[in-house]
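# sequence and computational prediction follow.
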Amino acid sequence: MVEESSLAALLRSQRAAAGLTQEGLADRSGISVRTISDVERGLRKTVYRHTAQRLASALALVGAERDEFEGIARGSARRGPRALAPEKRVLAAPGARVPTPPTTLVGRERELEIVAAALADEDIRLLTLTGPGGVGKTRIAIEAARRAEHHGGTKPRVFFVPLSWTAEPLVGSTVAVAMGVTSTKERIAEAIGEALHLDPALLVLDTFEHVIGAAGFVRELLGRCSRLKILVTSREALRLSGEHEIVVPPLGFHRKDRGSGPEAIRADPAVELFFQRASAVRRDLVIDDASALVLRDICGSLDGLPLAIELAAARVKHLSLEALREMLDMPLRVLVGGPRDLPKRHQTMRDTIAWSYGLLDPDEQSLFRRLSVFAGGWTLDAATALADEGVTAVTLQHMSGLIDKSLVYLASPFQRDVRYSMLDVIREFGLERSEGAGEMGSFRQRHAEFYLSLAEKAEPGLGGAGQGNWFRRLETEHDNLRAALAWLTRTKDTKRALRLAGALWQFWRRQGHFSEGRMWLREALSIDRDKLHAARAKALWGAGWMAFVQGDYEEGEALSAELIQIAREHRAPLDERNGLTILGMILMGRGQFHRAMEPFARALELCWPLGPSWHLATSHLNLGMSKMHAGELKGAKQLITRARRMYQDIGDEHFEARSLGYLGYAALLAGDSRQAESLFVASLEAFRRLEDLQGIAEGLEGLAAVTASNANSQSAATSAHLAGAAQSIRHQLTA
């Protein structure tokens, strides 16, 4: 009976001393949890030799203690007093040795230099590497520890202690066992301090985030050991006095403006990591110009996250690079099958993120799921709009927790309006959880309503003073606006879809998003035609204008006719003005300048009673432009000059610049090429300052016309060059 319970009791006591759960010991030893459970319950009296050896190594047993454990485990020895009353010892336990990674570390020299400098600083004794799961914190810590072991001069004793399977109350005993310190003292930190005495030492505590409550032990340990430095890896900081935090970023990946050849792309760490790991499973992998571009896309879609890159690289054994790129639209389904010698939480990307998610409190989990609906980042106001509390301070508190735990990051920390974001693979996990909880519909509806409100708030500002700020804001939020439109059209929310598309069309026009804007307007207009005349009229205006710009005069004419009909039925003069304007522009496009003057003149008449506005200014400009093309230069110049003054009054810099260009054409047609050139240059400079591509094309075309009027070979070549540049821009805009 004594022999039957001896191994069970011994394994339980040694596992507890090592600070391990049964799952943790199984993970560290490579032995099944069932086997360990059977032994501890006394169902197995002995184990095989190799099982005993693996258990002893996982428990960091050495010397006589290891011999005794293996003997009892194999049934060839009894448990003696040594195991019951271990003597104090200071040994370099095998379990605390710095691991030797099987692969090379790629692209982390900068981070290693920062860590080395911090460890060399006598004033820094607690250094924490933070970042999301899979970003490479442990790998950097291992390399930094290995370099510290072999550093010239006084070499510190280095201990590496993984805590992934350690329960919070057992952190102290786990560290003590790993450092080779045993004592009957109740205060473990005191025993470690006595054992280390004044020897320099570096202790690496890996995966601390799930035992964050043991930070007090770390503080006590530093107080007891004057020459001890502690390097921690964690998804959140310990928040202790004197702690220095280094946020580990994802690896850099190639941007499209830095060249596309294999050598240029492999110069980036993310791509090089992918190539090295992929080559390990496909020795015939060759990177040419075409596959280099695919590699860039793959690493970009993975946000440069090392674990994600390594999991994706392993898939090239079964997939082509092109197929892998396509499948990474749903990365969590692809990023599986990591090496078996990794912790289970790192064998799939989903498990890695789930580990972090499980450490959140319920309020943080709820906010995390809500934030996953954002595309391209969000502001604090946007996050608050989706939160149940709707209180900014409460949202900030919970979001700070997500930032601390490395699930959310500051995308623009140095701007006045701070933006937050999350890596795409983390966002996909949040979307999965939201779908599973049946919350996604309500979250997306709130998201769409917030961005509809933003677009309608921005709309009047797009044609007046401060318009540049609004254009930039909408461009920043473009991905969220797209997501909102997709939701509203998919759920056939006709009214909101029309309102949002109608509010955005001037933004699409100014930014050159013609094809995309036209697509969304068509989608919204196709849902339902009933009882929404005001919202439909605005969308028809935008869709008709986009059709005109892209040369689809037939569709533009049909949209114009519908808009005019709706406006007259509902006695909406401004909507009628907009429909007539589209019709006039189409007639201009067809070269029917005299016919265009009639709808433009009627549009101007409709605007006068409504008072000064962008519409009134633009109606002057349109009529003036048609008169100019019809040869009525004097009347044209008067109308365009009046329009320019109105644009100045309301603060619309874009259309003021456009008015300068039209005055340039009037001057050129009047034979004053010098005045025309001056006006075109002023217009072009304004458009360049405003980053208005359509306006830049117009300015280049004006200068090409002036140059062509000089009638010599050099001027002809210059004119052709300017016209070609303008045509290139227009092709880009209409693509």
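Sure thing, it's come through. Residues are numbered from 1 along each chain as shown.
# drop to CA atoms for contacts and neighbour counts, all remaining ones
Noted.
# what about stretch 453-472, distance to the chain center?
25 Å (Cα atoms, centre = their mean, to the nearest Å).
# next, the buried residues of that stretch.
Residues of stretch 453-472 classed as buried: 454-456, 458-459, 461-465, 467-468, 470-471 (neighbour count, 16 or more other Cα atoms under 10 Å).
# what about those residues, which are in strands?
Among these, the subset assigned to strands under DSSP state E is empty.
# in helices, which of those fall?
Among the buried residues of stretch 453-472, the members falling in helices (DSSP state H) are 454, 455, 456, 458, 467, 468, 470, 471.
# sorry, back to before: which member of the buried residues of stretch 453-472 is positioned nearest residue 732?
Of all the buried residues of stretch 453-472, residue 471 has the smallest distance to residue 732: 19.4 Å, by Cα to Cα.
# and here is the other one:
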Amino acid sequence: MDTHPGSLTQLPHYETPLIGRMRATNAVLDLLRSSSVRLLTLVGESGTGKTRLSLQVAEIVGSEFPDGQYFVALAPVDNPTFVVPTIAQTLNILESSEMSLIESIAQFCGDKKMLLLLDNIEQVRAASAEVVMLLERTTNLKILVTSQVPLEVANETTFAVPPLALPDPNTDLEPAALLNFSAIALFVDRIQAVQHKFVLTKQQAPAVVEICRQVQGLPLAIELIAAHSAALSPSDLLMLVRNRLALSRTSPSQGSRNRILTPVLDWCYSRLDPAAQTLFSRLGVFVGGSTNEAINSIYQALDQTKPTISVLVDKHLVMQEELPGQMVRYIMLDAIREYAHQRLHKLNDYTKVFNQHLDYYVKLSKAAYDGWRGSEQLLWTQRLNAEIHNLRAAIVWSLRPALAEQSLALCAAMWRFWYAQGHLSEGRRWLEQAIQNNPNPKSVALADALNSAGILAHSQGDYLPAEGYFEQSAALQREHGNVLGLSRTLNNLGMIAHGHLEYEKALAYSEESVQSSEQLNEQMGAAGTLGNIGLILAAMGRIAEAQAAHDRSLRLRREFGSASEIANCLENLGSLALHQGQLPAAEDYLAESLALYAAVADKTGTSFTQITLAHVKVCQGALAMAQLLLVEALYTDQELSNLAGLSNGFVVGILLLTQTQQYQQAAQLAGRVRHLRQAIGAPLPHYDQITFSTLETQLQQMLGAQDWQEHIQSGEALSNEAAIALIAQVPITAD
């Protein structure tokens, strides 16, 4: 199985053809195309082929949804709390401190013609209210759901996915006629992949028909039986499968789904050799798939040799997924994975398997933390995104006193990922749970977790809790003599003081942080803090020292840093040059910064630099180019729900509107800036605040007190989209 990356269509693609679903496909297409249907749920037992049918429909209607089709796999999600974050991750939407994540998703979808495919929602049906809310707050979005049960919400249309067609038991048809029935056609197609010379004959037909009847035309059961047929004839297969099914029917505790799939899976499992059985069971520890490296780690920890996984792939118990630039992943359909998970709990060493699963993801998160600051930042982002369900499962397993150190280590190392993906609340929630569950108040790992919790709290505008976390972390780091950890925490305390405009205090923290980093020859840490020192010194008016700090930071980051870190240094230098009137130098710094951010697809960094470059262009009189850069950056920040970026960009927008004598619109933008900074809970950055204050004074003089106040108030009530429109609609001729 693969996907279609790099486009607005993000749908899995299966190599095997979909057989016998033409009538169901047409029926679903008619419903989905109806103007009165916005929420369509395909309902059926596990194994009926709901996912394949939904994907077939989505492929056909692709051109009818020009703003994209997005597949959200919910089978690995077992907590309704994570449904909305999973949708947001699929759409690349970041969290905002001004609105909930579901509101950010609704704002992103807006009036776009999009199709959202929510696959396997039944175990998290409690999130249905958010699905309805999303539809209520958008105009053209349609949602196609697959579920074992209806959502039972307002305006839901359901379609019962039928089993594959079977011939009437009282008819005697020729083999060619039998192939017109989808269940028979599927069995023959799949068994031919195993027994290449197989041909449906008059003699074999009754056994084939009876096999398909025994499993009630359930596609997954038919595929599994065919895949495990090896050299068995249909008659032999029928005898073995019928015996298994007969045993299951004597168990009153089995649901209708289990009465078919469980005995079929029991039979498939029995056909594996002992080593393959163990491998299959251990794969049940993984959620949302696994890599060969992850699987090998469990066998290495148990000092065992892993059998080849290809046998499970050949038997259709595991699917292989390949994405460009990423490791091959092995995934299971949800019904098979659930069965494997049950088998895992029957192994004597299942606790060791879960512990090793945790240990692997602790090591992976630590490697990602270190790798994030190097040249492979984008690769680590992709890798952790692919492992998000396993990481959550590992955290849940770790939340017990005996595993407290690993829990703290895993959550602490993940903060960069949560921050970059904009899922601040989830990351902070995990960290706070790990901190609360920790029985050792003097733990070294606790100090790192407190620092990480402080970073996420600060990013949410919760400055008081953030400062508390940082102070606790610093005290523990000093107590343990952890110089590197102390350096990082001091840098963060400096950032807090800077935000409060306590520049002397911020400088003292930051200088101690640099000294600690240099003591360990930790150049990366020193480089980051030097950039912050440059900002603090500039705010204090010590420009030459600020320039020197930024220059030194850039030298270190060019040698040791990631593309985003180098780009950030260049943006700082560009901003400093801009406000010293050195426009050509500022333009050069910012152009290089933009190219580096683009290389790693860093949207936040790109928009940040575009705003500064737009400011340069206004100062150069290139107003049309400034408008283009600024509007593009603001739409990106709106998509990412980046309130700080929006407020900074609106300051440049006020400058642009003032230059074009659009004074009333400029005053409205000033009102919007005030509203956003109040929501963030912090003043504008130093230079932005100077620009903003100067422009406010000018506009008050231009408009008069009453007119100024009226437009400030109307601007505070504007939406971000309306505020951006004020800038986008300014008539400016080409430069």
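Thanks, I have the structure now. Computed from a predicted model, the values in this text were never measured in an experiment.
# let me see the TM-score of these two.
After superposition, the two chains reach a TM-score (TM-score structural alignment, normalised by the length of the first structure) of 0.54; 462 aligned residues with a Cα RMSD of 4.5 Å.
# for the ones in helices among the buried residues of stretch 453-472 of the first structure, which one is nearest residue 15 of the first structure?
The closest of these, once distances to residue 15 of the first structure are taken by Cα to Cα, is residue 454, at 57.8 Å.
# trace the closest one over to the second structure, please.
In the second structure, the residue paired with residue 454 of the first structure is residue 364, using TM-score structural alignment.
# translate residue 648 of the first structure into the numbering of the second structure.
Aligned partner of residue 648 of the first structure by TM-score structural alignment: residue 558.
# hmm, I was thinking of residue 679 of the first structure
Match for residue 679 of the first structure (TM-score structural alignment): residue 589.
# next, the buried residues of the helix or strand hosting that match.
Assessed by DSSP states H and E, residue 589 of the second structure sits inside helix 583-599. Neighbour-count burial for helix 583-599 of the second structure, with 16+ other Cα under 10 Å as criterion, is recorded at 583, 585, 586, 587, 589, 590, 591, 592, 593, 594, 596, 597.
# helices or strands up against that helix?
Helix 583-599 of the second structure sits against helix 563-579, helix 603-620, with contacts defined as 3 or more Cα pairs under 8 Å, 6 or more residues apart in numbering; DSSP states H and E.
# can you lay out those helices as TSV showing mean neighbour count and distance to residue 56 of the second structure?
Converted to TSV, those look like this (neighbours: other Cα atoms under 10 Å; distance: least, Cα to Cα, whole Å):
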stretch	mean neighbour count	distance to residue 56 of the second structure
helix 563-579	25	39
helix 603-620	23	32
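# nearest to residue 425 of the second structure, out of those?
Nearest to residue 425 of the second structure, of those and by Cα to Cα, is helix 603-620 at 18.3 Å.
# give me the mean deviation of the closest one from the first structure.
When the first structure is overlaid, helix 603-620 of the second structure sits 2.8 Å from its aligned residues on average, using mean Cα distance after the TM-score superposition for the first structure.
# show the subsequent helix or strand relative to that helix.
Heading C-terminal from helix 603-620 of the second structure (DSSP H and E), you reach helix 623-639.
# what does the helix or strand just after that following helix contact?
The helix or strand immediately downstream of helix 623-639 of the second structure is helix 643-659, counting by DSSP H and E. The contact list for helix 643-659 of the second structure (Cα atoms under 8 Å, 6 or more residues apart in numbering) reads 96-98, 607-608, 611, 614-615, 618, 623, 626-627, 630, 633-634, 637-638, 663, 665-667, 669-670, 672-673, 676-677, 680, 684, 688, 691-692, 695, 720, 723-724, 727, 730.
# show me which positions of the helix or strand that helix 643-659 of the second structure is followed by end up buried.
Per DSSP H and E, the first helix or strand lying C-terminal to helix 643-659 of the second structure is helix 663-680. Residues of helix 663-680 of the second structure classed as buried: 663-677, 680 (neighbour count, 16+ other Cα under 10 Å).
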